[in-house]
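[1] How does the following fold in three dimensions:
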Amino acid sequence: MSGIYIHIPFCKQACNYCDFHFSTSMKKKDEMVLALIKEISLRKNEFELLDSARSDNQIETIYFGGGTPSRLQIADLRLQIDTIYNNYKVIEKPEITLEANPDDLSEDYLIELSKIGINRLSIGIQSFFEDDLKLMNRAHNSAEAKKCLEIATKYFDNISLDLIYGVPGMSDQKWKQNIETALSFGIPHISSYALTVEPKTALNKLIQTGKIAEPKDEVASAHFMILVKTLEANGFVHYELSNFGKPDYFSKNNSAYWLGKKYIGIGPSAHSYDGISRSWNVANNALYLKSIADNKLPNETEILSVTDRYNEYIMTGLRTIWGVSLDRIQNEFGQDYLDYLSKQAQKFLTDDLLFIENNILKPTKKGKFLTDGIASDLFYLNLEE
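    Predicted coordinates:
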């Protein structure tokens, strides 16, 4: 077993681009924390029951995501960590990550986080420019973004920050300044995403009403190339499409997802994976709380077919430095899948978007920005099982 993900469904305010599950009301916070620790306890034997022959089902990572986990008090986080230790086998030095917003990270809060076992921070900076932050409706400002990093680096070595590119009005030079500012703090990990327009977001409405220009693919592509070039020149490894880390600072939690390890997702809207099936909790706080109060897990489960697992491996493999092993395709999925993959990949090999090295299929530098689209063309959609 790899890890536990805990979804904290609270935010100070709604970012314009966000379509994750959260509430801006903290009225049910205490009730939610108690429900989260109850779900942690209820699910303690899940993977052991599935794979009883194994005795090494240990927790390697604990990840507080959301939402905004830094909206919780230290006591709330400590209670959840203690509950995990009391109910699961945890390795000696697990990676314990907290997603946080700059405006929550006072020096006192950071000191207390370091005392309860949190050893990795993922900070939602997004941009160091005031106009970008206002466009995104972020809760923090540019000064808070820089101040929190000055303080956080005193108490934490393992820090990741998020940056968003392809923002309307963001020039190449401005994007370079964002990256250089991040580098100036000595941060060892950066996650960076293109601004995307999801259907039910405020950003989509603002674009439709003409208040904000629509993001342009060519701008995002140019920013991506700048990002890759700049970070690689500064010693970062581009180990996943949106993630860059110095050696020894890759996200163990996220790497486990991409490498197909098992994980339990706790909280409303959280997803779980056991190697055979995928399940997801209801994305509704009230229904989640009611189900947990009744000792019921509020989730749905999908048994993954061979084709589902093949397609997931193609998607995750192409996004990472580990690529797609053609040997694994043949051994795990069969010759028909390997033949299909070889046929579908040929045009991308010819166009220098993919290459094969040591029997591993990977995107070229030119193909990296197009990875998701390439993967969809390699999916096996019509195989009857």
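
[2] C-alpha only now, for contacts and for neighbours.
    OK.

[3] residue nearest the centroid of the protein?
    Asn254 (6.1 Å; CA atoms, centre = their mean).

[4] and the gap between that residue and Lys261?
    Separation of Asn254 from Lys261 (CA to CA, to the nearest Å) stands at 10 Å.

[5] now do Asn141
    From Asn141 to Lys261 the distance is 37 Å (CA to CA).

[6] okay, the two: which has more neighbours?
    Counted by other CA atoms under 10 Å, Asn141 and Lys261 do not tie: Asn141 has more neighbours, with 20 against 16.

[7] ok, the more buried one - contacts?
    Asn141 is in contact with 128, 130, 133, counting by CA atoms under 8 Å, 6 or more residues apart in numbering.

[8] Repeat that for Val237.
    231, 244-247.

[9] If you rank the residues you listed by neighbours, which is first?
    Most surrounded of the contacts of Val237: other CA under 10 Å gives Phe244, at 25 neighbours.

[10] that's a strand at that residue, yeah?
    Yes: according to DSSP: H, G, I helix; E, B strand; the rest coil, the state of Phe244 is that of a strand.

[11] before we move on, the earlier item: part of a strand, is the residue nearest to the centre of the chain?
    No: Asn254 is assigned helix when assessed by three-state DSSP, not a strand.

[12] Need the contact partners of stretch 11-19.
    Stretch 11-19 is contacted by residues 22-25, 67-68, 71, 135-139, 195-198, 200-204 when judged by CA under 8 Å, 6+ apart.

[13] State the number of residues packed around Ser55.
    9.

[14] what's the closest non-adjacent residue to it?
    Using CA to CA, 6 or more residues apart in numbering and skipping residues adjacent in sequence, the residue nearest Ser55 is Glu48, 7.8 Å away.

[15] which outside residues touch the host helix or strand of the one you found?
    Using DSSP states H and E, Glu48 maps to helix 46-50. By CA under 8 Å, 6+ apart, the residues outside helix 46-50 that reach it are 1, 54-55, 57, 274.

[16] Going through these, which ones are buried?
    1, 57, 274 (16 or more other CA atoms under 10 Å).

[17] State the distance from the last one to Arg319.
    Taking CA to CA as the measure, Asp274 falls 21 Å from Arg319.

[18] Could you also give me the structure for this next sequence, so I can compare it with the first?
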Amino acid sequence: MSLSKGHSPSGRLGGASGIYIHIPFCKQACFYCDFHFSTSLKKKDELILALAKELALRKGELNNQTIETIYFGGGTPSLLTIDELQLLVDAVYKNYKVTENPEITLEANPDDLLSVRAQSRTIFEDYKAIGINRLSIGVQSFFEDDLKSMNRAHNAEEAKGCLEQATKHFDNITIDLIYGIPNMSLDKWNKNLDIAFSFGVNHLSSYALTVEPKTALDSFIKKGTYPPMDENLALQHFNHLVEKATEQGFVHYEVSNFGKPDYFSKHNTSYWHGKPYLGIGPSAHSFYGSQRSWNVSNNTKYIQAIQNETVPNTVENLSKKDQYNEYVMTGLRTIWGVSLEKIENEFGREFLQHLKASAEKYINKELLYVTSSDSTKENGTEKLTTTQKGKFLVDGIASELFMI
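    Have a look, this model is predicted:
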């Protein structure tokens, strides 16, 4: 780990970017989660102040780029009070040039949004008053047995009650759902989707349950107390999800993301388009095109470093191969695909030839295809994109196209 005062990548004047703020606290640990968080809130006050200070320390890194999106992720950002969130929003506006109407997203758990409040206003009205205009609600499932098996903090009724209230105040809402849960029938998964769509939300993020090393879920499967993952079941759920979402008017614009027109996540889309972004908080990542960095994944070390006016991050300079591989990975996951013209112009003919040669067998298997149709081309260029059959396998396919 290198402890730096921050870095200022050159050659990126103007333009637009985003800020991600990591809130590393949760009420309890979900069995499948490997993100950085703590279930102790003892250091919360210190950490909030450190986040605000890191925003100030790193204000020169984006070289005067306009901030278009602010994203509170975690962890569980909805554990923060309105005053704490206001402090962080104010710190962004104080230190950065922010567009007139930025997308400001807050990840939230249903139980936090339904907490008893002394004030006359709802939590949703308070959020809107400080500029939050998009909610990402971690539902995961509308069934009690699923939630208990994942050790979620909320129950099924709270999930539904939260959405009943949230949709009265927010138009821009996304909910998270998990599929591929062992022994979940297709009928049960279909009911999950029916309930989700019944609330009229305009965005859905859905992920297959995966086993990350050193998580509780990993331990349970190794001990035989939880059934192993079933890839065929996950594929069945995924295909049904795509079909149902399409029927409801959603655009499958990224492998795990479905949005109605005009409701795509601006923040996440900027990631996939390779725009620079600044990651604030312990474990948060930043990206500048030719350079990436990540903060230490330890709350105490993070707070101590920031208090000493040092950014506790590791910085990595990306080679041309790294940048090519990153573009291929993100591009294939989206409807915008991988521009063959961009590959040749930014990386060279050698990379284009490698991409075409590596992609050929997947094109023959109808997992990839090259298109220049009006719906997917950009500036008249050809794009390499995944077929519907290839979407579920996209990460593995992309890795086979990498330049090693």
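
[19] which other residues reach stretch 251-268 of the first structure?
    Contacts of stretch 251-268 of the first structure (CA under 8 Å, 6+ apart): 1-9, 21, 36, 39-40, 61-63, 95, 245, 271-275, 280-285, 288, 313, 316-317, 320.

[20] just the strands in the stretch 51-200 of the second structure please.
    For the stretch 51-200 of the second structure, strands defined by DSSP state E, counting those that start in this stretch occupy the ranges 66-74, 97-108, 134-140, 173-179.

[21] Chain neighbours aside, what residue packs nearest to the alignment partner in the second structure of Lys44 of the first structure?
    In the second structure, the residue matched to Lys44 of the first structure (TM-score structural alignment) is Lys59. Using CA to CA, 6+ apart and skipping the chain neighbours, the partner closest in space to Lys59 of the second structure is Asn95 (5.7 Å).

[22] likewise Ile226 of the first structure?
    Nearest residue to Ile226 of the first structure, sequence neighbours excluded (CA to CA, 6+ apart): Lys176, at 7.2 Å.

[23] The one you found pairs with which position in the second structure?
    Aligned partner of Lys176 of the first structure by TM-score structural alignment: Asn190.

[24] burial measure for that match, as a count.
    15.

[25] What's the end-to-end length of stretch 120-132 of the first structure?
    26 Å.

[26] residue range for that stretch in the second structure?
    By TM-score structural alignment, stretch 120-132 of the first structure lines up with residues 134-146 in the second structure.

[27] Going by neighbour count, list what's buried in that stretch.
    134-143, 146.

[28] go on, stretch 81-99 of the second structure?
    Using 16+ other CA under 10 Å as the test for burial, stretch 81-99 of the second structure gives 84-89, 91-92, 96-98.

[29] now what about that stretch, what contacts it?
    48, 51-52, 55-56, 59, 64-68, 126-127, 130.

[30] on that earlier part again, what's the most distant pair in the buried residues of stretch 81-99 of the second structure?
    Greatest spacing in the buried residues of stretch 81-99 of the second structure, by CA to CA: Glu84 and Lys97 (21.0 Å).

[31] Looking at the contacts of Val237 of the first structure, spot the one nearest Tyr340 of the first structure.
    Closest approach between these and Tyr340 of the first structure, by CA to CA: Phe244, at 31.4 Å.

[32] The closest one pairs with which position in the second structure?
    With TM-score structural alignment as the criterion, Phe244 of the first structure lines up with Phe258 in the second structure.

[33] and that match, what does it touch?
    Counting by CA under 8 Å, 6+ apart, Phe258 of the second structure has contacts 203-205, 245, 250-252, 264.

[34] just Asn101 of the second structure next, same as before
    Residues near Asn101 of the second structure by CA under 8 Å, 6+ apart: Glu68.

[35] mind running it again at 10 Å?
    Contacts for Asn101 of the second structure were tallied using CA atoms under 10 Å, 6 or more residues apart in numbering; they are 67-69, 131, 133.

[36] What of Glu54 of the second structure?
    6, 48, 91, 279-281, 302-303, 305-307, 309-312.

[37] go again using 8 Å as the cut-off
    Taking CA under 8 Å, 6+ apart, one finds 280-281, 306, 311 in contact with Glu54 of the second structure.

[38] so where do the strands sit in the stretch 251-400 of the second structure?
    Going by DSSP E, counting those that start in this stretch, the stretch 251-400 of the second structure shows strands at 251-254, 257-259, 277-280, 285-287, 291-295, 313-317, 338-339, 368-371, 383-386.

[39] Count the residues that sit near the counterpart of Asp34 of the second structure in the first structure.
    Aligning on TM-score structural alignment places Asp34 of the second structure opposite Asp19 in the first structure. Asp19 of the first structure has 14 neighbours, counted by other CA under 10 Å.

[40] Can you give me the buried ones in stretch 176-184 of the first structure?
    By 16+ other CA under 10 Å, the buried positions in stretch 176-184 of the first structure come out as 178-179, 182-183.

[41] now, among those residues, which is nearest to Asp351 of the first structure?
    Ile179 (30.3 Å).

[42] For that closest one, which non-adjacent residue is spatially closest?
    Closest to Ile179 of the first structure by CA to CA, 6+ apart is Leu227, at 7.3 Å.

[43] What helix or strand is that neighbour located in?
    For Leu227 of the first structure, the host element (DSSP H and E) is helix 217-233.
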